[in-house]
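Okay, predicted coordinates and the sequence, questions at the end:
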Amino acid sequence: MSGSAAVVPNTPPTAPPTVTRGGRGSWVGGGVLLLVVVLLAAVVPYAVTLGALSSLVMLFALVILGTTWNLLAGYGGMVSVGQQAYVGVGGYALIQLADAVGAPPWAAVLAAGLVGAAIALPTSYLVFRLAGGYFAIGTWVVAEVFRLVTMQIDGLGGGAGLTLSAFRGTDRVERVAFVYWFALALMVAVVLGTYLLMRSRVGLGLTAIRDDRVAASSLGVAVDRGRRLVYVAGSAGAALAGALVALSTLGVTPGSIYSVNWTAAMIFIVVVGGIGTIEGPLVGAVLYWALQQALAPLGTWYLVVLGAVAVAVVLLAPRGLWGLVAGRYQLFPTTHHVRQGAVGAIAAPGTGR
C-alpha cells in the first residue's frame, strides 16, 4: 500500500437504547377497556333484565376470584386448591356484619375482605410448612376444616346456613342495581390494584420468586414475606368475592359457599385465560361465565364440556388464550422493553461516504 493511506470506515455512534413500558397497543387496549367499563356502568343496567344483572354480578365475582388466584399461582408460585375456605369466610362474615352488627352492606363487604385477610395471616404459618403437592392438599384440608367448624356453630345456622335480612323492605330493583354497581366498582378496583402491585418493586420480587425461589433469595428478595403477602391478598380477594355472592343471593349454606367448585372455577379461569398475566383471568372469566350460561340447560354435563375446553386449550395453547396474542398486545404493561437505537450507515472503504 505504498503511496496511499488506508481509509478508515466512518461509523456514526449508535443512538442510546430506550426503555419503554407498553406502547400504542396498550393505550388503545386501555381505551377499549375503559369504554367497556363505562358501558357496563351507564348503559347495561338500563338495557337488560334484573336476572341478567344478577348474572353479571357473578361474572364480576369470577373476575375477582381469577385475578386473586392468579396472584397465588401465577406470581407467587403457590397452587392452592382450598381458596373456597375464604369464599365461605367472606359470605358468612358479610351476613354477620350486616345483620348482627348493622353495618351498611357495602361496608360489610369490604370488612368481610379484611376478615378473610385476618384469618389467612395465621393460617399461612401453617400451610407454608408444606410445599408443592403437599401445599395444595393442605389448603384443601384447611377449607374442609373451615366448612366443618362452620356447620357446628349454631349461631351460623349450622348445616342450614344463614339468610341475609339487611335488604328487608328494600325495593328489588334498587337492591339489584346497588349490588350490580358495587360489584362492578369492586372488580375494577381489584384488577387495577393487582396491576399497580405488579408494576411495583414488590411485583418484581414476586416474579423472581415465581421463577426461582432460591435465586431470588440469593439476590436479597424477601421470599417468605412476599409469598405471605400474596397469600393474604389472594385470600382477601376470595373473601370479597364470597361476600358479593352472598350479597347477590341473599344467603349462604356451607355446602354451596365452601364448595370446591369455586376453586375449580378459579383454576379453569386462570389456566385457560393465561396464567401469570393480568389479562388472562379477564379472558378466562368471561369464557367460563359464557359457557356456564350457555350450557346451564345441560345440567352437570356442562362440567364435561368445561373439562374438554380446558384440555384443548392446555394442549393447543399452553400459555392460555391470552398467550396467543400477548406478544403483540399488552393491555396491562408490567414489564419493560429495551429498544436498541438505530445504527447509522457504515461507510464503505474508499468511497468517501
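It's in.

Could you use CA atoms for every contact and neighbour count after this?
Noted.

Which residue ranges of the stretch 251-353 of the chain form helices?
Ranges of helices within the stretch 251-353 of the chain are 254-257, 261-273, 279-295, 301-316, based on DSSP state H, counting those that start in this stretch.

How about the contacts made by Val63?
187, 281-282, 285-286 (C-alpha atoms under 8 Å, 6 or more residues apart in numbering).

still on that earlier bit, pick the most deeply packed of the helices of the stretch 251-353 of the chain.
For the helices of the stretch 251-353 of the chain, average neighbour numbers computed from mean count of other C-alpha atoms under 10 Å are highest in helix 261-273, which has a mean of 24.

That one versus helix 279-295: what angle between them?
If you take axes from the mean of the first three to the mean of the last three C-alpha atoms, to 10 degrees, helix 261-273 sits at 120 degrees to helix 279-295.

Who are the packing partners of helix 261-273?
helix 50-70, helix 84-95, helix 279-295, helix 301-316 (3 or more C-alpha pairs under 8 Å, 6 or more residues apart in numbering; DSSP states H and E).

dropping in the other structure now:
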Amino acid sequence: MASEPHITVERWTRASVVAATLALAVAALLALGPLVLGANAIDKLTTLFIYVILAATWNALAGYGGLVSIGQQAFFGLGAYAAVRLADAGMSVYPALVLAALLVGLVAWPLALFMLRLRGGEFAIGMWVVAELAHLLVNLDGLVQGETGTSLIVLNAYAADARHAFNYWISLGSMVAILGILFVLLRGRAGTAIQAIRDNEDAAASVGVKVAATKRAVFIIAAFGTALAGALWLATAITFQPKTYFSVEWTAYMIFMVLVGGLGTFEGAILGAVIFFVIEALFGAAGVWYLVGLGATALVFALFLSRGLWGTFATRFDIHLLPVGYRLVIGRRAPAHPSDVAVPER
C-alpha cells in the first residue's frame, strides 16, 4: 500500500545550527583582530563591517519589507552629521557615534508618518527628495561650512593605533548587533507581518496585520542602521563633506550588494557585501569605469539572476544557513509495514 504524503514545517536544520554556531565563533575570533593584524588589514575589515551593515539594513527595508528606497543616503549623511555635532558639543567621540544613530532613528519616526503614505515608485523617489533636502539643510550649518565640510578633530586625541583598533571594535560590535536585531525581528511575528505586507499590503491588513506600525518599525530600524554606518564611516575617514556623505552612490552600493547577494535573503546581504568589498579592493582605482561596471553587473543580475547568488544557490541545493522563516518539507510518511516502500517526493 502506498504511503501517504507527509508535510512538515521546518525552520532549523543541522546545517543552519552549524552555520549559526560558526558565525558566532567567527565573530568572536574577529574581536581579536587588532591584537594580531596590521593597521591596513584592520582598516579594510572595518570597511567590510560597515558595508555589511548597509547591505543588511537595505535588504530588511526593501527585500523583506518591500520598501524600495533610493534615498537611504539621507540617513547615512545625517548619522555622520549628528556625530560631528555631538562631538563639537563636547561629548566623548565613540559614544557620540551611537547616540547620533539613535537620534537619526528618532527623526525617522515622524518622517515615516509622511513617507510611508507613499507606495512603490512614489516612495523611492520621495526618499531621494528627502535625501536632497537633508543635504541642503546640513549645508546651511555654519559648523559644516557648506561643501567645504569639517573634521572630527577630537579623534586626533587618540594615538593612530588606538584609533584604528577602536574603530574596528565598534564597527564589529555594531555589525553583530544589527545582524542580531534583524535576525530576531525577522524570525518573529513582526518578520512574518513584514513579509506579508511586502507580498500584498491589502491582504495583510485584511487578516489583522498592523500595516502602518509594522512598516514604520522596519523603516526606523533601517534608518538607525544606515545612520550608524554613516557615523562609523566618519570615524574612519575623519573628514565630513556633505556632498560625499549625501551622495546617491551610497544607496547604489546598497542596491548592488543586495541584488548580487540575494534580495530578501538574510545570507545574501552578507555575501553581497563581501563580494562588493572584494570588487572594490580589486577595481576601485579604475575610476568611472568601476562605477559603470557595478551598474552593468547589477543590471545583469536584475534581468537574468533576480534571486542573486545566494538566492539561486539556496533554491538549487535547498540549503538555508540562517533561516528567518519557515519552510514546508514534502515527503512520505514512514511505511506501516516493511513491505511498503517510501520514496521522497522531488
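Thanks, I have the structure now. Owing to the predicted nature of the structure, the values given are computational and were not obtained by experimental measurement.

picking that back up, mind putting the contacts of Val63 of structure 1 into a markdown table with distance to Leu148 of structure 1?
Shown next, in a markdown table, are the contacts of Val63 of structure 1 (distance: C-alpha to C-alpha, whole Å):
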| residue | distance to Leu148 of structure 1 |
| --- | --- |
| Met187 | 30 |
| Pro281 | 30 |
| Leu282 | 32 |
| Ala285 | 29 |
| Val286 | 32 |
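
Out of the residues you listed, which comes closest to Val223 of structure 1?
Checking these against Val223 of structure 1 with C-alpha to C-alpha, the nearest one is Pro281 at 24.5 Å.

ok, that closest one to Ala183 of structure 1 distance?
In this view, Pro281 of structure 1 and Ala183 of structure 1 are 17 Å apart by C-alpha to C-alpha, to the nearest Å.

and if you look at Val37 of structure 1?
Distance of Val37 of structure 1 to Ala183 of structure 1, computed by C-alpha to C-alpha: 12 Å.

Neighbour count: these two, which is higher?
Neighbours were counted for Val37 of structure 1 and for Ala183 using other C-alpha atoms under 10 Å; Ala183 has more, 27 against 16.

now that one: how far from Trp322 of structure 1?
In terms of C-alpha to C-alpha, Ala183 of structure 1 sits 24 Å off from Trp322 of structure 1.

ditto for Gly116 of structure 1
30 Å.

of these two, who's got more company?
Counting neighbours by other C-alpha under 10 Å for Gly116 of structure 1 and for Trp322 shows that Gly116 has the greater number, 28 against 23.

Ala61 of structure 1 matches what in structure 2?
Correspondence of Ala61 of structure 1 to structure 2, assessed by TM-score structural alignment: Ile50.

do Leu295 of structure 1 as well
Using TM-score structural alignment, Leu295 of structure 1 pairs with Phe283 in structure 2.

show me the contacts for that match.
By C-alpha under 8 Å, 6+ apart, the contact set of Phe283 of structure 2 is Tyr290.

In a helix, Pro123 of structure 1, correct?
For the record, residue 123 of structure 1 is Thr, not Pro. Yes - secondary structure assignment (DSSP: H, G, I helix; E, B strand; the rest coil) places Thr123 of structure 1 inside a helix.

Tell me the counterpart of it in structure 2.
Under the alignment by TM-score structural alignment, Thr123 of structure 1 pairs with Leu111 in structure 2.

With adjacent residues omitted, what lies nearest to Tyr329 of structure 1?
Nearest residue to Tyr329 of structure 1 in three dimensions, chain neighbours excluded: Gly25, at 5.8 Å (C-alpha to C-alpha, 6 or more residues apart in numbering).

Could you look up the SS state of the one you found?
Per three-state DSSP, Gly25 of structure 1 ends up helix.

what's around it, how many residues?
14.

That one against Pro333, yeah?
No - taking C-alpha atoms under 8 Å as the definition, Gly25 of structure 1 is not a contact partner of Pro333, at 9.9 Å.

could you check the distance from the residue nearest to the spatial centre of structure 2 over to Gln195 of structure 2?
Among the residues of structure 2, the one closest to the centroid is Ala56, at 1.8 Å (C-alpha atoms, centre = their mean). From Ala56 of structure 2 over to Gln195 of structure 2 the distance is 15 Å, taken as C-alpha to C-alpha.

Repeat that for Leu137 of structure 2.
Distance from Leu137 of structure 2 to Gln195 of structure 2, counting by C-alpha to C-alpha: 34 Å.
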